[in-house]
Each structure stands twice: as structure tokens, then as C-alpha cells.
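K.L.:
Got a predicted model here, sequence first, then my questions.
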Amino acid sequence: MENIDIKFIAKKSECSIATVSRVINRSKPVSEELQKRVIDTIRKYNYNPSIYAQNLAGKKSRLLGFIMTNYINQYQLLLFRYLNEFACKMGYGCIIRYCNSGFEEKLEVLRELEIRGIEVCFSLFLLSQEEEAYIKEHFRIKVCHMQSPEMHLNIIEKNESSVYEAVCYLAQLGHKRIGGIFCIDEIDDSFLMARKRGFLKAISQINLDQDESLIGQLHGECEKDSVISVIEKIFVPQKPPTALFCYSDEVAIEVMSWIMKQGYRIPEDISVLSFDGIPFAGRVTPSLSTISQPVEYQAKCIINGMLYLQDGIERPCDEKGNEYLLQIRDSVGFPSH
């Protein structure tokens, strides 16, 4: 049987050894067509590049893969800071790749990570059941995300209940007309949709104003113009909301800027509350009230879950750390009308 090495891959791919090396190490640009041909050949013959020769000796890779969105918000940056920190503590390095939300782009990134010897990858993108099934069938690399059961984050329940409690708090202050801005997710049962469910559940159970015009929805990446377009539809001068919940701190900061430019006061005219707990939320004026996520706990659970997928060893986290805290700051107060 012919020895499967870099020369063999170059021959089967009908290119030079140098080209195969460039594809593997991303050292120099290679045409998309040629790159695909080399990667397909590597996968077909199950070739492991010599830089990760430890895999051939039965050793586990000490690298973890991460797929990040090209549009990264402050919460995600903070999450990755802790992911990298906990991975290093466990003796692992991190390889990060960026892409847009298209499934084909994700597959290209997975192919590259796989040929570089990565066994487990965490995706900031959620994956549908169909996408997960396809990856499982066509790839050796194991892929997980925030809602994967191995993470033990209970993220759907936590997102829904924390938003529900936050809206109840606004109602206790006397707010009856509460608006909400949410992100539409292609995956119905996502943590983003759970935030909207928690909001609507509270509005319904407390018998608050259920005017549909108070609900705004954003699609995909949240550009400033899109946020302004949504808030303009909600904030009708004749009957504005007295409080507004935003699904993320960054959206809320844009919203507060727009509200104040229109001459309204926060919180005297309208209270604003959001979700994530990014550090910058406490530094804006007025300081933003928010539901703070347990980002360090999440990062630790993610790393432990990734290692479980690799070696089958359970590393449970203390559930006490999985607390979503409602931080009331200057942006929330009693309604004036």
C-alpha cells in the first residue's frame, strides 16, 4: 500500500508539495478551487499533517477549535477571554477561525480545523438539528455550542426565567406599558427566543398592556440603522412605553442614545433594561440596568464539556455559579406617567 504522506496528497491533488503545505498551514494564499481539492484529498485519505503527528501515535491533540462570528459583540469577547484562560489552565491551546453565519462557510472552517488535528470544536453559532446531523455524518471532528447538552448550562431555562423576573420587577415599580426589542433567530428553540418568551409570559401573566406595536424585532447583525428603525416604530410620541427591555446591552446603549437625542429623559420618561452584563454597561450615562450573565461559569462549563467530548471524563461545575443577576442602575426608575 502506498505511503500516505504529503507527497502522496500532492500527487492525488495534482499540485505541488509546497501548495499542500500552504493549504495546511495557511502560510500563503491559494485559489479556492485548489484549496478545496487539497482538503477533499486530505479528508478522503484520512491524512494527518506531520505537524500533528502525535495523533498518529495515539496521543490526543492539545488544541481546541473555536468558530467565531465575524460580528463579535462585547459579551462574546468577554466569553472568549475566559474560554482561552480556562483552556490554558487545562493545558490546551486554542485555534480560532472566523466566518459568517452561512452553513457552507461553517463547513469550510470545520474542514480546515479537522485537517489540522482538532478533535473538538465550539461554535458561537447555534446549530440546527439538521446541521448537527450532517456534521456528525460527514466529519470526525466533534462540534458543540451553547445549547449542547454536554455544556450543562440550562441556558434556555435561565434566559427565559431571568427575563420574566426582570419584567416583573418593572411591573412592581408601576410600569404598565413595557416595550421590548428582540432578535429573530433562525432556530426556534434558541436562547434568544427564550428571552422573548420570558418577556411575553410576564406581560401576559401580569396583565400588562399587550399592544403588539410595543414589540420590535431585529434580524441578524444589529446595525445602528436597523436598531433606530425598530425603536422609531415602538416609540410613538402620543403613547410611548414607560419602560423598554432590550435583548442585549449593545442594542440598549444604541436605544438610549436615540431616546436622549429626541429630548426624552432616562429614567424619568422611560426606563431601559437589557441583557448580558457587559462591563461597558456600567460606564455609560445613565448607567445601564442589565441582567448579568455568569460568563466565567459559562466558559468553564464549555471547556469542561469540550474535554468531555474528547476524553469522556465528566468535570462538573458548581451549579451555584450559574446565576443570572439583575443589576439595577440609573436607567431604571418609577414611571412618571
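P.N.:
Yes, it's here. Bear in mind the structure is a predicted one, so any value in this text is a computation, not a measurement.

K.L.:
From now on I want contacts and neighbour counts done on CA atoms only, so please keep to that.
P.N.:
OK.

K.L.:
Pull the contacting residues for Ile135.
P.N.:
Under the criterion of Cα atoms under 8 Å, 6 or more residues apart in numbering, the neighbours of Ile135 are Val143.

K.L.:
can we see that at 10 Å?
P.N.:
Residues in contact with Ile135, defined by Cα atoms under 10 Å, 6 or more residues apart in numbering, are 107, 110, 127, 129, 141-143.

K.L.:
ranges for the helices of the stretch 201-337 of the chain?
P.N.:
224-234, 249-261, 295-311 (DSSP state H, counting those that start in this stretch).

K.L.:
so of those helices, which one's packed in deepest?
P.N.:
Counting by mean count of other Cα atoms under 10 Å, helix 295-311 has the highest mean neighbour count of the helices of the stretch 201-337 of the chain, with a mean of 21.

K.L.:
now the end-to-end length of stretch 238-246.
P.N.:
End-to-end distance for stretch 238-246, by Cα to Cα, to the nearest Å: 21 Å.

K.L.:
same question, stretch 111-125
P.N.:
Span of stretch 111-125 from end to end, Cα to Cα: 16 Å.

K.L.:
Please compute how far it lies from its chain's middle.
P.N.:
16 Å (Cα atoms, centre = their mean, to the nearest Å).

K.L.:
Would you state the strands of the stretch 151-300 of the chain in chain order?
P.N.:
Assigned strands in the stretch 151-300 of the chain, in chain order: 178-184, 215-219, 243-246, 271-276, 289-292 (criterion: DSSP state E, counting those that start in this stretch).

K.L.:
Out of these, which gets nearest to Met306?
P.N.:
Across those, Met306 has its closest neighbour in strand 271-276 (23.1 Å, Cα to Cα).

K.L.:
Please compare the first structure with the one that follows:
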Amino acid sequence: MKKSMTITEIAKEAGVSKSTVSRVLNNKSDVLPGTKERVLRVIREHQFQPNAYARSMSQRRSRTIGVVVPHDIDYVFQNQYYMEIQRGILKAMTKRGYYALMLCCRDMKEAFDAVLQKRVDGLLLISPLYEHTPYINELLEHHVPLVLIGKSPASQQVYQVCIDNYMGALSAMQYLFGLGHRRIAFINGPHFLPSSEERRRAYLDGMARQGNAVLPGMVREGYNSIDSGYQIANQILNEFPDVSALFVASDYMAIGVLDTIHDRGMRIPQDISVVGFDNIQMSEQVTPSLTTVSQQIEEKGRISVNLLMDLIEGAPTPEGRVIDVEAKLIVRDSTGPVSSRQPDSPWKTHHIAL
């Protein structure tokens, strides 16, 4: 028996696309007879067998969806973002008669193996990382119905439900500029999240368009926790005491920033303004309530589930693979006009690209 081949190798040898091989395997009628015979000849020559997952799916459905989160379970259940998005997921699944199998693991190979063992009908991957790209492409090659909640540089064939992080962050910057703020520092999320790069780019572009300087140390990276925000805000305010506003790439870090400012005896927003990102429930419960960019978290979960169900059930799906959910600026009490004690002009130095 010849060595096992992948669909990619079958397609290459037959001189067709992977999707054509898939249509032949699924006995679709929209393949030309000559093309179909060429693909089948290669399949016969190599004694190709569809993978176990595909065979099981052709036989029956488990009505179970794998929900993959790239963090350990303690972090997931302490994080309001993941709790809120799971609420949207579970509500939508219940309405359509599906169950959820939670997979809390950063290693996508572990998730992939679990999919084959548990025979779930499809996968939702929340907050994909750069390192997940080869596994995402492998899942697609194995015809696993897959939807990503968040941006990924993976194959353009995968559906991605996300917000426009760049425009959401830029709207926050423009709002601060409208209040007269020019000396704005930025606390970003982890560099391994694609969303962090988009938010960072919006901050830098916004500052550049206003002719504002970005000094070394004004852009720092945190880890989406209250403690991280607290520590980094202290570092920034020690080095740049005349900052008039802080834009923070997650609400958790922004809440830590609020704590830092309170502990330093400063007033919010009279002395300094703070803007977060996410609009988790806690953002409206803190004092002062947090101005933030809403990701419409629960709505993203609902849209993702319905899209995945349509893929599984063969229902029509959107032609475009990126489904954008609008990012909305939510103005609350943590922002206000630049203080009279703060200069309303930028630092007198040139812009530094970070």
C-alpha cells in the first residue's frame, strides 16, 4: 500500500484545487466528468481514504460543537470577556439544539486530537493566536467546519467573526483629541494577539495625524489583567507625569489604571482621562464608570455559532469570509476635557515610530 496522502497532495497530482477534490469526495454534481475521473484515478492509485473525522461526519452528527479557548481553565472562568462571549455562544447553541465541548488549551494540536476523539461537528476558536495558523490550515484541510472569533492570518478560506480593531481604537483616539488631549499614552495587550497590533497601529496613526509625538516608553505592553494595568500605569506616570489621558487596550488593564490614579491622589477625569477596550460588564460597575470601545462580545458569540451551524448543516453562508461586527465607543465617566493644569499641546519633539 502506498503512503497515505493528504487532500493537498491529491489536488496537486490531479492538477485541481483542494475544493474540487472535496467536491469529488462528496459526490457533488458540479464537477466536470473528465475532472472527476482524473481526481478519482489519483485517489485509486494512492488508495486514498478520507480521514476518520470526515467518515464519522458523513455517517452521523454528534450535535456537539468544540469551543476552543487558548488559555487555562482558571483564566477563562475568571475573565469576563470569555464568560460573556460564551454566554452568547451557549444561548445560540441552545436555540439550535447543539451542545458545547469546552477545550481550554493553547496547544491547537491538543484541540485537534480532541476533535477527532470526541467527534464534534465543528469548532469555534476564540481569540486565535499567530502560532495557531498551521493548525487552522490543517483543520480546514481535514474539512472540519471552523469559525474563528477574532482576526487571524490563517487561510482566507476560514470564516472569521471580528470587530474592526483598528477603527475601534482610532475612534477612541479621535474622541480624546476632541476633548483637547494631546499627551496620550497607550497600554497595549500581548503582542501575540493579532488584535493588539491593530490597536497599536491605530494609536500611532492617530497621534501622527495630529502631529503628536510618541516618546519611547509611552507605548507599553501588558497582559490583560488588572494588576498588569496597575503596574504599567505607575511606570508611565512616573516617567510622564504630564500625561493627560491613557488609552488602554483592554478593560481589565484599564480598571487597574483607574486604581493607580486613585492611589496617587489624582482625580478622574478632572486630572487625567482613561479609555478602555472591550466593554465587559465590570466597566460600568467601577468608579468612575469606564469609557470604552464595545466589542459587542455576546453578539459576536451568537453570530459565530449561527455561522458554524450553517456550515455544518449545509445552509447558505456569506460569500465574504470576514464578518465584521461594529465596534462602538461607549462614553462614560472616566473621560473629560483636558484639565487646565495640563498643557493642551503635544510634546515638542518629533514623532518616533515604535
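P.N.:
Yep, that arrived. Predicted, not measured: the structure shown is a model, and the values here were computed from it.

K.L.:
Mind checking the TM-score on these two?
P.N.:
Here the TM-score for the pair of chains, by TM-score structural alignment, normalised by the length of structure 1, is 0.73; 277 aligned residues with a Cα RMSD of 3.0 Å.

K.L.:
Confirm Ala57 of structure 1 sits in a helix?
P.N.:
No - Ala57 of structure 1: not assigned to a helix; according to DSSP: H, G, I helix; E, B strand; the rest coil it is coil.

K.L.:
That one: how many residues sit nearby?
P.N.:
8 (other Cα atoms under 10 Å).

K.L.:
Could you tell me how far Ile89 of structure 2 is located from His142 of structure 2?
P.N.:
From Ile89 of structure 2 to His142 of structure 2 the distance is 24 Å (Cα to Cα).

K.L.:
between the two, which one's more packed in?
P.N.:
The neighbour comparison of Ile89 of structure 2 against His142 (other Cα under 10 Å) goes to Ile89, with 23 against 18.

K.L.:
Quick one: map the more buried one onto structure 1.
P.N.:
Correspondence of Ile89 of structure 2 to structure 1, assessed by TM-score structural alignment: Leu83.

K.L.:
right, and that match touches Gly305 too?
P.N.:
No - taking contacts as Cα atoms under 10 Å, Leu83 of structure 1 lies outside contact range of Gly305: 11.6 Å.

K.L.:
so what sits against both of these two?
P.N.:
Ala299.

K.L.:
What's the PyMOL syntax to select whichever of the contacts of Ile135 of structure 1 are buried?
P.N.:
A single PyMOL command selects the buried members of the contacts of Ile135 of structure 1 (16 or more other Cα atoms under 10 Å):
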select buried, resi 107+110+127+141+142+143
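
K.L.:
Tell me which of the helices of the stretch 201-337 of structure 1 approaches Glu319 of structure 1 most closely.
P.N.:
helix 295-311 (8.8 Å).

K.L.:
what residue is smack in the middle of structure 1?
P.N.:
Leu124 (4.1 Å; Cα atoms, centre = their mean).

K.L.:
From Tyr71 of structure 1, how far out is that one?
P.N.:
For Leu124 of structure 1, the distance to Tyr71 of structure 1 - Cα to Cα - is 11 Å.

K.L.:
repeat for Ser101 of structure 1
P.N.:
For Ser101 of structure 1 relative to Tyr71 of structure 1 (Cα to Cα), the value is 10 Å.

K.L.:
between these two, which one's more packed in?
P.N.:
The neighbour comparison of Ser101 of structure 1 against Tyr71 (other Cα under 10 Å) goes to Ser101, with 17 against 13.

K.L.:
Isn't the more buried one up against Asp185?
P.N.:
No - using Cα under 10 Å, Ser101 of structure 1 is not in contact with Asp185, being 11.4 Å away.

K.L.:
Now list whatever residues contact both of these two.
P.N.:
Contacts common to Ser101 of structure 1 and Asp185, judged by Cα under 10 Å, 6+ apart, are 126, 220.

K.L.:
In structure 2, what residue corresponds to Gly198 of structure 1?
P.N.:
When structure 2 is aligned by TM-score structural alignment, Gly198 of structure 1 is paired with Ala202.

K.L.:
Over to Leu273 of structure 1?
P.N.:
In structure 2, Leu273 of structure 1 lands on Val275 (TM-score structural alignment).

K.L.:
which residues sit in contact with its match?
P.N.:
169, 172-173, 175-176, 186, 245-251, 254-255, 257-258, 290-293, 329-335.

K.L.:
ok, the match of Gly198 of structure 1 - contacts?
P.N.:
With Cα under 10 Å, 6+ apart, Ala202 of structure 2 has these contacts: 165-173, 208.

K.L.:
and those residues, which two are the farthest apart?
P.N.:
Asn165 and Ala208 (18.0 Å).

K.L.:
Of those two, give the one with the bigger neighbour count.
P.N.:
Asn165 (27 against 16).

K.L.:
Would you check how far apart the residue mapped onto that one from structure 1 and Gly305 of structure 1 are?
P.N.:
Correspondence of Asn165 of structure 2 to structure 1, assessed by TM-score structural alignment: Asn159. Asn159 of structure 1 sits 20 Å away from Gly305 of structure 1, going by Cα to Cα.

K.L.:
Leu17 of structure 1 maps to what in structure 2?
P.N.:
Actually, residue 17 of structure 1 is Ile rather than Leu. Using TM-score structural alignment as the criterion, Ile17 of structure 1 has no counterpart in structure 2.

K.L.:
quick one on the thing from earlier: out of the contacts of Ile135 of structure 1, which comes closest to Ile118 of structure 1?
P.N.:
Using Cα to Cα, Ile141 comes nearest to Ile118 of structure 1 of the contacts of Ile135 of structure 1, at 6.8 Å.

K.L.:
Now do that closest one against Glu119 of structure 1, distance only.
P.N.:
In terms of Cα to Cα, Ile141 of structure 1 sits 5 Å off from Glu119 of structure 1.

K.L.:
Give the residues shared as contacts by these two.
P.N.:
Joint contacts of Ile141 of structure 1 and Glu119 (Cα under 10 Å, 6+ apart) are 65, 113, 309-310.

K.L.:
Let me know the closest of those residues to Ile6 of structure 1.
P.N.:
Scanning the shared contacts of Ile141 and Glu119 of structure 1 for proximity to Ile6 of structure 1, where the rule is Cα to Cα, the winner is Leu113, at 17.4 Å.
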